[in-house]
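Chemist: got a sequence here, can you build the structure:
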Amino acid sequence: MTQLPALSIAFMSPWTDRTGRFSPLKCAAFIGVLAPAAWIAIEAQQGWLGARPVTAAIHQSGLWAVRLLAMTLAVTPLRSALRWSKLIAVRRILGVSVLAYAGLHLLLYMLDQHFDIAHVGSEIVSRIYLVIGFLAFCALCILGATSTDGMIARLGAPRWTRLQQLVYPVAALASVHFFMQSKLDVSEPILMAGLFLLLLAYRLEQRWRGDLSPWRVAGLAALAALATAFGEALWYAVSVRAPFLLVLGANLDFSFTVRPCWFVLGAGAILLIARLLRPLMTPAGPSPRGRIGAMSAYPKTP
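Modeler: Here you go, the predicted model:
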């Protein structure tokens, strides 16, 4: 019972740790997840969203939901690479923000449809990309509702941990939804899909082989970047009949833009640098595999 006040403070204040003390890391994360929403509001107020402001806001909120989902999934690999246990403190903030931006995305879509619930429902069931997006949102709601200390205690750590694996289907559904509504320019959907692939591959490799050496991290980064490049070329070859090899070769041409595969490679390089910096970090006890049992009681987000 003596822990309840501290937990209550931590719950009410996103910028405090579990003991109720101010956490600069959590405060920075909290400000960071609020910044995109604040910028969308400023753009709307200043008339910077163009001729169709609601449509632009719908796209921006959805884009940030996907970006924050990638950041949420990146917390555990970065924590593992650095052995920096404090990084886990921002995962709940990031995960809840994904749900918040996805909810804003849906709310703005309903606003665009003049809150005609019957029409919104008929649109969702008649358009496959909306069905996919709505399924992802429902899964996010489940993850968000079970992210509290109370729900972890009710479900039990093993069952709750299995439930949290829904985040991977959510990432897949979000990627497909993003692809299908992007029409011609799929650069950012390709980029996000490549990042999700990199992060998922890291987690799977870690589960199978334990701690990853720098060489393995570098290999995963290279493979994820290659898969992104081939995926982009295949998408354009199938969707608009563009020559596969021509699109693939465009990844080596930096005259106009940097292709998604290089950003994926850059994300992999960040993981590699984090792994190389591990000796400079304060030791955090036993290896991640040995800490799984201890971590199971700590609330985490999708």
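
Chemist: alpha carbons only for contacts and neighbour counts from here, please
Modeler: Noted.

Chemist: so where do the strands sit in the stretch 51-200 of the chain?
Modeler: Counting by DSSP state E, counting those that start in this stretch, the stretch 51-200 of the chain has no strands to list.

Chemist: can you give me the helices in it?
Modeler: For the stretch 51-200 of the chain, the helices defined by DSSP state H, counting those that start in this stretch cover 53-82, 91-112, 117-126, 128-145, 149-155, 157-163, 167-182, 187-209.

Chemist: can I get those helices in a markdown table including mean neighbour count and distance to Gly219?
Modeler: Output for those, formatted as a markdown table (neighbours: other CA atoms under 10 Å; distance: least, CA to CA, whole Å):
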| stretch | mean neighbour count | distance to Gly219 |
| --- | --- | --- |
| helix 53-82 | 20 | 15 |
| helix 91-112 | 21 | 26 |
| helix 117-126 | 13 | 41 |
| helix 128-145 | 19 | 30 |
| helix 149-155 | 14 | 36 |
| helix 157-163 | 15 | 28 |
| helix 167-182 | 19 | 22 |
| helix 187-209 | 20 | 10 |
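
Chemist: let's see this one next to it:
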Amino acid sequence: MPSSRPAFHPPWRDRQGRFSPLKLAVLLACCLPALMLAWRAAQGELGGRPVMEAIHATGLWAIRILLLSLLVTPLRQMLRWPRAMLVRRMLGLAALFYALAHLLLFMVDLKWDLMRVASEIVLRVYLAIGFTALLGLVVLGITSTDGWVRRLGGRRWQALHRAAYGIAVLGLVHFTLQTKLDVTEAMLTAGLFLWLMGYRLLAPKGGAPAPRRLLALAPLAALGTALLEAGWYGLATGVPFWPVLMANLDIAFGFRPALWVGLAGLGMAMLGLAGRWRGAAAPVLRRQPG
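Modeler: Have a look, this model is predicted:
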């Protein structure tokens, strides 16, 4: 009697078992940070506290890749590129891999003293927040298979996996709290997340927002990033709110996170315009005689 279980396909193949250059490229890209980190460790380039450096690096890549997984839907909609969805699960699992490596290295740093690991997580707020985010990623990773989609049903599965937004918020809070003083990269990452959430608020069901909305989203996400950074410094260090806010919006102080987020938002708006032009041009090209 033939088995009803789906055939296993290597991660560089699609659901039909065909080789996918896109999946292979994303798989290699996801492995690259780990390989680079291992190479730096082997060369003794991780500084005086190599394990701590590796802890920070794996945590940073976990949140970066999680945000990339949230970027898949906007890319699919703006570029009218359904095949982008082939790599969303892979990116989510890669984020889980780096988050688990982050925890494992933390345990290594504490010399595998599990009682101390548990007490640190319970007593330190930023560690408790990060651990909660990791547990959420584990749940999403376990339920990411087609079998779980069938068990839960499409609607319930989608509702469960919307928890990725909350997990990203927890990860960003953990990142910011453990960074302490220089939160430049944490604020940049938070600003990009603001853009991703703004996109979802503006997008009609199943489609991309209109170009004018994407253009408006760029400065709004930049302003939101500036407000976040100014608010953080005001609450955490007592630095006055307004000078930090003005510094974020003034290029004379260099490119602060808000400006980078604004530029990224404008770039995505241009991408959306290109995708709309491509979609409008495709029927005309198909109608032209051979």
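
Chemist: in JSON lines: the helices of the stretch 51-200 of the first structure, plus distance to Leu245 of the first structure.
Modeler: Below are the helices of the stretch 51-200 of the first structure laid out as JSON lines (distance: least, CA to CA, whole Å):
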{"stretch": "helix 53-82", "distance to Leu245 of the first structure": "29"}
{"stretch": "helix 91-112", "distance to Leu245 of the first structure": "36"}
{"stretch": "helix 117-126", "distance to Leu245 of the first structure": "36"}
{"stretch": "helix 128-145", "distance to Leu245 of the first structure": "29"}
{"stretch": "helix 149-155", "distance to Leu245 of the first structure": "50"}
{"stretch": "helix 157-163", "distance to Leu245 of the first structure": "41"}
{"stretch": "helix 167-182", "distance to Leu245 of the first structure": "21"}
{"stretch": "helix 187-209", "distance to Leu245 of the first structure": "17"}
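
Chemist: for Ala29 of the first structure, find the nearest of these.
Modeler: helix 91-112 (7.0 Å; CA to CA).

Chemist: that closest one aligns to what range in the second structure?
Modeler: Using TM-score structural alignment, helix 91-112 of the first structure corresponds to residues 88-109 of the second structure.

Chemist: do the same with stretch 224-232 of the first structure
Modeler: Using TM-score structural alignment, stretch 224-232 of the first structure lines up with residues 221-229 of the second structure.

Chemist: show me what the matching stretch is in contact with.
Modeler: 183, 187-188, 190-192, 194-195, 198, 244-245, 248-249, 257-262, 265 (CA atoms under 8 Å, 6 or more residues apart in numbering).

Chemist: mean per-residue distance, that stretch to the first structure?
Modeler: Compared with the first structure after fitting, stretch 221-229 of the second structure deviates on average by 0.8 Å (mean CA distance after the TM-score superposition for the first structure).

Chemist: buried residues in that stretch?
Modeler: Across stretch 221-229 of the second structure, burial judged by 16 or more other CA atoms under 10 Å covers 221-229.

Chemist: for Asp17 of the first structure, find the nearest of the helices of the stretch 51-200 of the first structure.
Modeler: Nearest of these (CA to CA): helix 91-112, 11.6 Å.

Chemist: counting contacts, what elements does that closest one pack onto?
Modeler: helix 24-46, helix 53-82, helix 128-145 (3 or more CA pairs under 8 Å, 6 or more residues apart in numbering; DSSP states H and E).

Chemist: now those as TSV including distance to Arg92 of the first structure?
Modeler: Putting those into TSV (distance: least, CA to CA, whole Å) gives the following:
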stretch	distance to Arg92 of the first structure
helix 24-46	10
helix 53-82	8
helix 128-145	9
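
Chemist: so how far is the match of helix 91-112 of the first structure off the chain centroid?
Modeler: Here stretch 88-109 of the second structure is found 13 Å from its chain centre; the criterion is CA atoms, centre = their mean, to the nearest Å.

Chemist: stretch 42-59 of the first structure too?
Modeler: Using CA atoms, centre = their mean, the offset of stretch 42-59 of the first structure from its chain centre is 24 Å.

Chemist: in the second structure, what stretch matches it?
Modeler: Using TM-score structural alignment, the residues of the second structure aligned to stretch 42-59 of the first structure are 39-56.

Chemist: counterpart of Leu68 of the first structure over in the second structure?
Modeler: For Leu68 of the first structure, the aligned position in the second structure is Ile65, judged by TM-score structural alignment.

Chemist: look up the closest residue to its match, ignoring the ones flanking it.
Modeler: Nearest non-adjacent residue to Ile65 of the second structure, counting by CA to CA, 6 or more residues apart in numbering: Ala95, 5.3 Å away.

Chemist: enumerate every residue touching the residue nearest to the spatial centre of the second structure.
Modeler: Central residue of the second structure (CA atoms, centre = their mean): Leu67, 1.3 Å from the mean position. By CA under 8 Å, 6+ apart, the contact list for Leu67 of the second structure reads 168, 193.

Chemist: how does it look with 10 Å?
Modeler: With contacts defined as CA atoms under 10 Å, 6 or more residues apart in numbering, the neighbours of Leu67 of the second structure are 61, 91-92, 95, 164-165, 168, 189-190, 192-193, 196.

Chemist: including distance to Ala42 of the second structure, could these go into JSON lines?
Modeler: Below are those laid out as JSON lines (distance: CA to CA, whole Å):
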{"residue": "Trp61", "distance to Ala42 of the second structure": "19"}
{"residue": "Leu91", "distance to Ala42 of the second structure": "26"}
{"residue": "Gly92", "distance to Ala42 of the second structure": "28"}
{"residue": "Ala95", "distance to Ala42 of the second structure": "23"}
{"residue": "Ala164", "distance to Ala42 of the second structure": "34"}
{"residue": "Tyr165", "distance to Ala42 of the second structure": "36"}
{"residue": "Ala168", "distance to Ala42 of the second structure": "31"}
{"residue": "Thr189", "distance to Ala42 of the second structure": "29"}
{"residue": "Ala190", "distance to Ala42 of the second structure": "32"}
{"residue": "Leu192", "distance to Ala42 of the second structure": "33"}
{"residue": "Phe193", "distance to Ala42 of the second structure": "34"}
{"residue": "Leu196", "distance to Ala42 of the second structure": "37"}
